[in-house]
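Colleague: I'll drop the sequence and a predicted model, then ask my questions.
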Amino acid sequence: MKLDPTSLRLFVRVAEMGTITGAADAEFIATSAVSKRLSELEAHFSTPLLHRNNRGVELTPAGNALLHLSRGVLHNLEDLDLQMRDYTSGERGIIRIIANMSAITQYLPGETQAFFEKHPDIGVQLEEKVSPVITREIMANGADIGICAKLPHGYDLAELPYHTDELVLVTPLNHPLANRDAIDFRDSLEHAYVGLHSSSAINLQLLKAASLANRPLRLRIQVTSYDALCLMVQAGLGIGVVPRGAIRQYVGGLQVRVLPIRDDWAKRPLCIYVNNIDRISMAARLFVDHLIESSNNSKQQLAIEKSEKAFKSSLM
C-alpha cells in the first residue's frame, strides 16, 4: 500500500467522529471500505492506530501522532490545490514575453503596470529581441507571447493587431532637411544615416525602401537603441528613422528636428503573436486580452482627438 490523501482523510474523519460508522456515513461510503482503509494504514505503519470498542474507537499514541501529521498534510494539499487552481484561472502564473524595442519603449511599460494592478500575483519575464527573431521564437515555444512589427514570417501563428507605429525622420537642427514640414523617404537618401542594428525591422525596411528607390542607404554608424540614435543625430553624425512615440521622452532635452515621412510604410503595424491562442496559459490569455483592450482604447482616444482637432480647425 502507498499512502494516499483519501486514506488519511478517512482516518482523520474517524478520529474526529469517534466511530467508523459515523465517518462512513459522513463520507457517503460503506463502513467496510473505511475499515479496510484503516487496516491498511495500520499494516503500512506496522503499528495499531486505533483501539476498537463498543462505544467506537480510541486513538493509540501512534494514532494521535498520525492525526496531527495528517491534518498538516491535508491542509498543505488543500493549499496546493487552491494555488494550482489560481494558475488555471489565471490569478497566478509567469508569462514569458519577447518584444521588439518599439513595443518595449512605447507601450508595454504603462500597459504592464495597469495589468499588474488587476493581477498582482502574475509575473512577467520580458526580453527584447528584433522582430524577425520573435516570430521564430514563438513558433519554437521560446516564449508565450511575441510583440513585434508585422513582417512576412511563414509560420502558422495566431496574429493579433496591436498598436501602429508612425515612423519619423530625425535630423540635426542645422541639417538641410530640418526646415521641411514632412518628407518623402527617397529625398532623404542623399544624406548619411544613423541606423539601428542590421537585423532590426526598421533597418530592414529602410534598406528595402532604398532599394525600391534605386538608391543606396548610406549608413555612417549603427546603434542598438533609439536614445543612442537620437544622440548621434544631435551630434551631427547623420539622420535617422525611429517611431514617433519612442522619441517623445528624448526630444524634450535633445536638439533635433522630427519630420513625418509621407511613405505608406511609415505607418507600421505592430502585432501580438502566439503559437496557439487556445493553448496558452490562462495568465497569458489574460495579458493578451489586456493588451488588445488597451490598444483599442488608445485608438479610440486618438480618433476622438483627431475629430476634435478637425472640428476646431473648421471653426478657424
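Modeller: Now that the structure is in, tell me what you want to look at.
Colleague: For the rest of this, base every contact and every neighbour count on C-alpha atoms.
Modeller: Noted.
Colleague: wait, doesn't Ile202 sit right on Leu196?
Modeller: Yes. Contact criterion CA atoms under 8 Å: Ile202 and Leu196 qualify, at 7.4 Å.
Colleague: what's in contact with the host helix or strand of Ser102?
Modeller: Using DSSP states H and E, Ser102 falls within helix 101-106. Helix 101-106 is contacted from outside by Glu128, Lys129, Val130, Ile147, Cys148, Ser225, Pro243, Gly245, Ala246, Leu270, using CA atoms under 8 Å, 6 or more residues apart in numbering.
Colleague: swap the cut-off to 6 Å and go again
Modeller: Gly245, Ala246 (CA atoms under 6 Å, 6 or more residues apart in numbering).
Colleague: Would you mark the buried spots in the longest strand anywhere in the chain?
Modeller: Within the chain, and with DSSP state E defining each element, the longest strand by residue count is strand 158-172. Going by neighbour count (16 or more other CA atoms under 10 Å), the buried part of strand 158-172 is 159, 161-172.
Colleague: Could you identify the most distant pair in these?
Modeller: Within the buried residues of strand 158-172, Glu159 and Pro172 form the most distant pair, 37.5 Å apart (CA to CA).
Colleague: okay, the angle between the longest helix seen in the chain and strand 158-172?
Modeller: Longest among the helix segments of the chain by residue count, using DSSP state H, is helix 282-315. Taking axes from the mean of the first three to the mean of the last three CA atoms, to 10 degrees, one finds helix 282-315 and strand 158-172 inclined to each other by 50 degrees.
Colleague: can you give me how far helix 282-315 is from the chain middle?
Modeller: In terms of CA atoms, centre = their mean, to the nearest Å, the centre of helix 282-315 is found 20 Å from the chain centre.
Colleague: and it, what other elements does it pack with?
Modeller: Contacts defined by 3 or more CA pairs under 6 Å, 6 or more residues apart in numbering; DSSP states H and E place helix 282-315 against no helix or strand at all.
Colleague: buried residues in it?
Modeller: Buried, per 16+ other CA under 10 Å, within helix 282-315: Met282, Ala283, Ala284, Arg285, Leu286, Phe287, Val288, His290, Leu291, Ile292, Ser294, Ser295.
Colleague: would CSV of those with distance to Lys312 be doable?
Modeller: Output for the buried residues of helix 282-315, formatted as CSV (distance: CA to CA, whole Å):
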residue, distance to Lys312
Met282, 45
Ala283, 44
Ala284, 42
Arg285, 41
Leu286, 39
Phe287, 37
Val288, 36
His290, 33
Leu291, 32
Ile292, 30
Ser294, 27
Ser295, 26
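Colleague: let's bring in a second model and compare:
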Amino acid sequence: MDFDIKDMQLFLKIADTGSLTQGAKERARSLSAASARLKLLESQLGTKLFYREPGGLTLTSSGEMLLAHAKNIIREYELTRKKFSAKQAHGTSRLRILANATSIAEIVPDILVSMLKRDGNVSVDVFPRNAKQAIRGILDFDSDLALITGDEDLCGLNSINFFTDHISVLFPWEHELSSAQAPRLSDIVKYPLLGIYGSTLTDFIREHVEASRLHAEFKILIDSFDPIARLAEANAGVAIIPESVAQRLCQKYRTKALRINEAWAFRERRAVFGDIDFLSFHARTFLNILIEKYFQIDANSVALEDMIEK
C-alpha cells in the first residue's frame, strides 16, 4: 500500500464534514486531486469507504474501521512532530490557530504583531471556527491552539481563562434604544437582529430568547462584525455583540452600544490547547504574549502551567 499522512488527514476531514468538497478545501487540495486520492485509497484498501448519498458522504463499515486507525496514526504523527518542535529553540513549523469571529477581529492581530516583533520569520495560519469546531480541531491535532468563547465541554483539554467580555446591543444613532439606560433582552428583540453566521454567540442568544419565551428575528446573518456595524448604521437592524467589539465599532461607525441588563449577558474567553509538553515554541510564545497582555504580568515570572484552569 502507498498512502501517506496527508491521505489520512484528507480521509478524516471528509469523514468529519461529510463532504468531499469541504474536506478538500480544509486540506488545501483541489476537488479533483482530493477525489483522485480518495479513489486511490479505496482501491489500495480494496473496499469502499463512503456511501455517496444526496445529503453527502457517510462512512461504510470499512470506513468506520479505517476511521479508528486513521485517528491513531495522526495522533502519533502529531505527538512526534510536536515533541521535536517543542525541543527546538525556534520551531520551523507553522503555528496553526482556530478562533471565533471575535478573537480573529479583536485578539489575534495584536498578539501576532507582538510575535512578529520578536521573530519576523514566524508563519501562522488562522482558521475561523466556532467553539465546538475548535475543540474538535485540537482533539484531532488539526491545530496548535484555539481561542473560544463560552462554556463548552473542553473534553479534557487545557485552557486559560483570560478575559470576561460583557454583551452589548449595537444600534444606530437616534435609535429608540438610545433612551434605554439598561436594555433588557425583551426590549431588544422588538427589532430585527443582525448576527454572525455559524457563531456560538448567535446560538447563545437564540437559547436565551427561547428560555425567556420571546421571539427574535435574525434578519441578516453575515461572517464578520464590520459589515454588521455598517448595516446597523443604516438602520437595517440591531446587533447583540461582545462589548469589546462594540467599543471599536462605535468609534468607526455612526452607532452606539449599551451593555445588556441580563444576568447571563457575559462570555468567558479561553485559550485552549492539548498536552502542554507538546506545545511548539511558537504556540508557547503566543500564549505568553496573551498572558502578558490580559494579566498584565511578565510571562517569564510565571510558569505557563500555573495559568491553566484547574
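Modeller: Sure, I can see it. Just so we're clear, the structure is a prediction, and the values are computed from it rather than from any experiment.
Colleague: and Asp306 of structure 2, which of the three is it?
Modeller: Assigned by DSSP: H, G, I helix; E, B strand; the rest coil, the conformation of Asp306 of structure 2 is helix.
Colleague: Just tell me what it corresponds to in structure 1.
Modeller: With TM-score structural alignment as the matching criterion, Asp306 of structure 2 is left without a partner in structure 1.
Colleague: Can you tell me how far Asp306 of structure 2 is from Asn158 of structure 2?
Modeller: Using CA to CA, to the nearest Å, Asp306 of structure 2 is found at 11 Å from Asn158 of structure 2.
Colleague: Also Ile167 of structure 2?
Modeller: Distance from Ile167 of structure 2 to Asn158 of structure 2, by CA to CA: 25 Å.
Colleague: Count the residues that sit near Pro120 of structure 1.
Modeller: 12 (other CA atoms under 10 Å).
Colleague: no, scratch that, I was asking about Val272 of structure 2
Modeller: Neighbours of Val272 of structure 2 (other CA under 10 Å): 24.
Colleague: what does His51 of structure 1 give?
Modeller: 11.
Colleague: Make sure it is indeed in a strand.
Modeller: Yes. Under three-state DSSP, His51 of structure 1 sits within a strand.
Colleague: those helices in structure 1, which residues are they?
Modeller: Under DSSP H, structure 1 gives helices at 5-17, 20-27, 31-45, 61-89, 101-106, 108-118, 131-139, 185-188, 201-212, 226-234, 244-251, 282-315.
Colleague: Gly154 of structure 1 is nearest to which of those?
Modeller: Among the helices of structure 1, helix 131-139 sits nearest to Gly154 of structure 1 (CA to CA), with 9.1 Å.
Colleague: residues making contact with that closest one?
Modeller: Outside helix 131-139 of structure 1, the residues touching it (CA under 6 Å, 6+ apart) are Asn100, Gly146, Cys148, Ala149, Ala201, Asn275.
Colleague: With distance to Ala26 of structure 1 and neighbour count as new columns, can the residues you listed be given to me in TSV?
Modeller: Compiled in TSV, these are given as follows (distance: CA to CA, whole Å; neighbours: other CA atoms under 10 Å):
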residue	distance to Ala26 of structure 1	neighbour count
Asn100	58	22
Gly146	51	29
Cys148	57	28
Ala149	61	26
Ala201	66	22
Asn275	47	22
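Colleague: Closest one of those to Ala209 of structure 1?
Modeller: So of the contacts of helix 131-139 of structure 1, ranked by how close each gets to Ala209 of structure 1 (CA to CA), first place is Ala201, at 12.2 Å.
Colleague: Please report the distance of the closest one from Thr6 of structure 1.
Modeller: Ala201 of structure 1 is 57 Å from Thr6 of structure 1, by CA to CA.
Colleague: Would you confirm that Arg268 of structure 1 contacts Asp165?
Modeller: Yes. Applying CA atoms under 6 Å as the test, Arg268 of structure 1 and Asp165 come out as touching, 4.9 Å apart.
Colleague: burial of Asp144 of structure 2, as a residue count?
Modeller: 24.
Colleague: residues contacting it?
Modeller: Contacts of Asp144 of structure 2 by CA under 6 Å, 6+ apart are Arg96.
Colleague: same thing but at 7 Å, please
Modeller: Leu95, Arg96, Ile97, Ile138, Phe273, Ala283 (CA atoms under 7 Å, 6 or more residues apart in numbering).
Colleague: Leaving out chain neighbours, which residue sits closest to the fifth one?
Modeller: Ranked by CA to CA, 6 or more residues apart in numbering and with sequence neighbours excluded, the top spatial neighbour of Phe273 of structure 2 is Leu145, at 4.6 Å.
Colleague: possible to save the helices of structure 1 as a markdown table with distance to Arg218 of structure 1?
Modeller: Formatted as a markdown table, the helices of structure 1 follow (distance: least, CA to CA, whole Å):
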| stretch | distance to Arg218 of structure 1 |
| --- | --- |
| helix 5-17 | 71 |
| helix 20-27 | 80 |
| helix 31-45 | 80 |
| helix 61-89 | 51 |
| helix 101-106 | 23 |
| helix 108-118 | 32 |
| helix 131-139 | 23 |
| helix 185-188 | 10 |
| helix 201-212 | 10 |
| helix 226-234 | 14 |
| helix 244-251 | 22 |
| helix 282-315 | 35 |
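Colleague: closest one to Pro260 of structure 1 among the ones you listed?
Modeller: Here helix 244-251 is closest among the helices of structure 1 (CA to CA), at 8.7 Å.
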